[in-house]
Structure formats: structure tokens, C-alpha cells
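Chemist: Sequence and computational prediction follow.
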Amino acid sequence: MDPGPSVPAAQASHLLSSFTTFLTLTLHTLLYHRGLYPATTFLTARALNLPVHQSRHPGLCTWINDAVSSVAAQLRKGTVRRIAIVMHAAKTFDVLERWVFDVETFPVGWGDREERNYNPVLVEGVDEEGGVNWTDVNEALRGALRRISHAAEMLSALPEGSTFTLAVELRDGASAPIGVTSATLDTLPTKPSTTNRHLFESRFGHWRPEHNANPLCPSWSSLL
């Protein structure tokens, strides 16, 4: 396994928080713009100084947060090569789209603790200890999210009933998490055996707008 560069633990932990926030925003953005759920089931907020769309369904928010936490655990170990948000056909699970993030050059060490109260969106300037320019980091993430949003809007609509999953490709030599098969992004088109995807379909596949009365997800008010 060829790990990425090493950075001071405190700065690495902050960078991981920044990226996982970005990944969460990206998931909500793609679900909205690719029409996997009705537009009326999303609210509009601001994050990274951009207008963003957030699902209001608590179950979907929980799924996304759990999935991103699982990815973060692997990133913290330095085992991830690529992350993909994959759109699947409703019944065949054929791959319709992949939104791939190459993270092979990410640091191998992200620090030993999670910065749960750290909000990277509110950090600006240069970190004197590690030399991290948080303004540049936030601008890069903002630009990436803006490009993803624009690209997703321009694509033709997905077939009705399409679903999605979050996939991770590990670095060479990295062991798969316990209970997870060693499928890679290259084998994903042939009905990937991801229990998370099937669980997601059974919970949310037939969700309809009339469920709008459900309580809202925790909002991104801290990112406004």
C-alpha cells in the first residue's frame, strides 16, 4: 500500500472534517439535481457560502451520515484510493452514473481523534502550526461543489425509480473492513453485492412526497 503524505495530526483531523462535510453536501446535492427524490422533499440552506439543497427525510439523512462516517473511518486509516457515488437502475442495478473522487494522495494519518465540534466552513486564514491555508481549502471545496452541482443539472434525467450507493475502492494491499466483500469499482456494474444498497432500497425506494410531514433532518444551520 502506497500511503499519501503525512501531515500534523491536528491539521489532518481538520482536513478530514472538511472533506467529510464536502462529501455529505455532495450526496445531498446529487440526490436533488439528479431527481432521485422529489424537489419538494428538500430544503434550501447555505454551506461553503453556496446555496445548497438538503433532504428533509430523517431516515435518508441518517443513511447518508452513517455512510459518510464509514468512509471517514477508512480515510482515517489511509486505506482509500477512490470514493464513488454511483447511480443504479431500479431493478437491474446496472450502473447509470459514477461520480468519482480520487483520494489516493490524501494523508496517511488523519489524527487519532475526531473533531466532532469542528466546523471547517467557519475557519479562514492560515494555520500557523501546520501552514494550512483554510481559505484555499474552502475555496477549493466550494469550487468543486459548484462544478458538481452545475454538471448534475445539465445531465439528462435518470430513469424513474433509480437508486444510488456509496462505494469505496481501497489502496493496493489494504484489507477490506470486516463483513465487506472485496468488490472494486471495476466490478460494480454487475449487480454489486452491497447490503447497504439493498437496505437503502427497502427503506426508501417507495418513499413518496406525502411523507413531508415527517420531522426534518437536523439542519446545517451551523454552516450558514
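Modeler: Received, thanks.
Chemist: CA atoms for contacts and neighbours, from now on please.
Modeler: OK.
Chemist: what residues are up against residue 31?
Modeler: For residue 31, the contacting residues are residue 37, by C-alpha atoms under 8 Å, 6 or more residues apart in numbering.
Chemist: residues of stretch 169-179 that come out buried?
Modeler: 169-171, 174, 176 (16 or more other C-alpha atoms under 10 Å).
Chemist: what packs against the helix or strand containing residue 99?
Modeler: In the assignment (DSSP states H and E), residue 99 maps to strand 95-102. Secondary-structure packing of strand 95-102 (3 or more C-alpha pairs under 8 Å, 6 or more residues apart in numbering; DSSP states H and E): strand 80-88.
Chemist: what's in contact with the strand it packs on?
Modeler: Taking C-alpha under 8 Å, 6+ apart as the rule, strand 80-88 contacts 27, 74, 94-104, 162-171, 185.
Chemist: Drop anything exposed from the residues you listed.
Modeler: 27, 74, 94-95, 98, 103-104, 162-171, 185.
Chemist: now the helices for the chain?
Modeler: Per DSSP state H, the chain carries helices over the ranges 9-33, 58-77, 134-154, 195-204.
Chemist: Of all these, which one is nearest residue 50?
Modeler: helix 134-154 (7.4 Å; C-alpha to C-alpha).
Chemist: List the buried residues of the closest one.
Modeler: For helix 134-154, using 16+ other C-alpha under 10 Å, the buried residues are 134, 137-138, 141-142, 145-146, 148-149, 152-153.
Chemist: and if you look at stretch 27-47?
Modeler: Quick answer for stretch 27-47 (16+ other C-alpha under 10 Å): 27-37, 39, 41-42, 45, 47.
Chemist: And here is the other one:
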Amino acid sequence: MERRENQTPQGQIARVLVEFLEVAITCVVFLKGVYPSGAFERRRYMNVVVQRACHPQLRYYIHATVSGLLPFIQKGLVERVAVIFFNADDIPLEKFIFKLAMNLSYGSSVEEVDLQFSLRSFMSKLSVSESLTKKLPPDCRWEITAYFRSIPEAGTSKEADLWISTDTKQWQQPPLITPIKSMSSEPLCLQLYLEHPCVSESLF
């Protein structure tokens, strides 16, 4: 991937991160078996074999949703991006959480090769994490949800107007957390972990 001139380190990091999230979220959906395996095709990303959605609407939903986060990630407004799987009653069964923090004061240039190398390890770890997840019922659905550190003001930009408050039901007890992978560097910290309802309210 070439480096773009006149781009701030934050813009550079955000662009690479958004591209990574699009691929990673597609792999999460493939991993959970929500769609037939034929709905995906094998591709290489960062020299790792990944899955790419074949269905235009599925591919567009993931791409458009994650791409819409770019200006907010660049400004440090996005705290978490979650892939949430629900049962027929719209109660969350499982959440894949990408928690991110970017140093907005970081002024040095970013080597994209180094950043991609760190992110590549997430793809490798994610591909073998199925044993950590729960089996989903056949009538489940899923969505991508972003959690903001502060709410973008409607009307300030067309990107802000695209996002609406979520009505996702919350678990009554703190969730069970299973770490999958984390990285910590000067410009970017990223964690990937699973959240499940505690045993007392588990619906599996």
C-alpha cells in the first residue's frame, strides 16, 4: 500500500484501520456461519488468507458502515466497533469488540508496513478463534455498532447524519470477556475480545 502525500499520521492510521476493520468484520461473519460458505470467496490481505463477501448487499453493508467511521476514527471519537449477534427477540448473544485508541498528538510519520504487520496478527488469531465462540441459533441476526466517546452533532457533517442512536438491548449483568488479541504502540492501541452474557442470563 502506497503512502499518500500530505496526510497526517492520524489520517494515515485511520485509513489503514478502516480497511482492516472491513476485512476483519467480514471474517467474523464468515466465522460465525451466518451465511453459507459459498457467500464468501478466499482472498489474500496483508499476505494472509481471508474471506471476502460475494453478495453485493452484504459486501456493501460492511464497506459502507465501516467507511462511514473514517472521519470519526481520525478525530479519535470512536472508542469501540462491535459486531453483535442477536436472537429472534433482539437480545444480544455474542459481541466481537474492536476497542481502539489513537494518539491524536502523535506527529511522526507512520510506517504502514509496521502497522500492517501488527494488524496482520489479528487476522491470524481471529481465523483460529472459533472454539472461543458460542453456537448461534438458526434465526439469529447481526449488525455493526459503533460506540463513540462523544456523540457527533447532527447537521455538522453528512457523515454524522448517517449515524443513529442504537436501541440494542443491554445485558443486566457485566458480560463475560474473552480476549483474542491486542496490540499497543505509540500511535495506535487495539484490542479484540469477545463479550458473552454471564451464566445467570445466558440464553444459549
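Modeler: Received, thanks. Here the structure is a predicted model, which is why all the values come from computation and not from measurement.
Chemist: Format the buried residues of stretch 169-179 of the first structure as JSON lines; extra columns: distance to residue 20 of the first structure.
Modeler: Formatted as JSON lines, those follow (distance: C-alpha to C-alpha, whole Å):
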{"residue": "169", "distance to residue 20 of the first structure": "16"}
{"residue": "170", "distance to residue 20 of the first structure": "17"}
{"residue": "171", "distance to residue 20 of the first structure": "19"}
{"residue": "174", "distance to residue 20 of the first structure": "21"}
{"residue": "176", "distance to residue 20 of the first structure": "20"}
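Chemist: residues in the first structure matched by stretch 29-41 of the second structure, start to end?
Modeler: Under TM-score structural alignment, the match for stretch 29-41 of the second structure in the first structure covers residues 31-43.
Chemist: before we move on, the earlier item: could you dump the helices of the first structure into TSV and include distance to residue 180 of the first structure?
Modeler: Shown next, in TSV, are the helices of the first structure (distance: least, C-alpha to C-alpha, whole Å):
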stretch	distance to residue 180 of the first structure
helix 9-33	21
helix 58-77	12
helix 134-154	29
helix 195-204	9
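Chemist: which one of those helices lies closest to residue 108 of the first structure?
Modeler: The closest of the helices of the first structure to residue 108 of the first structure is helix 58-77. By C-alpha to C-alpha, the value is 6.7 Å.
Chemist: Roughly how far does residue 108 of the second structure sit from residue 142 of the second structure?
Modeler: 38 Å (C-alpha to C-alpha, to the nearest Å).
Chemist: ditto for residue 11 of the second structure
Modeler: 29 Å.
Chemist: now swap in residue 164 of the second structure and tell me
Modeler: 17 Å.
Chemist: Same question for residue 43 of the second structure.
Modeler: Taken as C-alpha to C-alpha, the span from residue 43 of the second structure to residue 142 of the second structure is 23 Å.
Chemist: Same check on residue 107 of the second structure?
Modeler: Noted for residue 107 of the second structure: a distance of 38 Å to residue 142 of the second structure, by C-alpha to C-alpha.
Chemist: The alignment partner in the second structure of residue 157 of the first structure: neighbouring residues, count only.
Modeler: Matched by TM-score structural alignment, residue 157 of the first structure corresponds to residue 135 in the second structure. A count of nearby residues for residue 135 of the second structure, using other C-alpha atoms under 10 Å, gives 13.
Chemist: Equivalent analysis for residue 90 of the second structure, please.
Modeler: 14.
Chemist: Can you tell me what it aligns to in the first structure?
Modeler: Match for residue 90 of the second structure (TM-score structural alignment): residue 93.
Chemist: Now for the closest residue to its match other than its chain neighbours: which residues touch it?
Modeler: Counting by C-alpha to C-alpha, 6 or more residues apart in numbering, residue 191 is the residue found nearest to residue 93 of the first structure once chain neighbours are left out, at 5.5 Å. Residues near residue 191 of the first structure by C-alpha under 8 Å, 6+ apart: 92-94.
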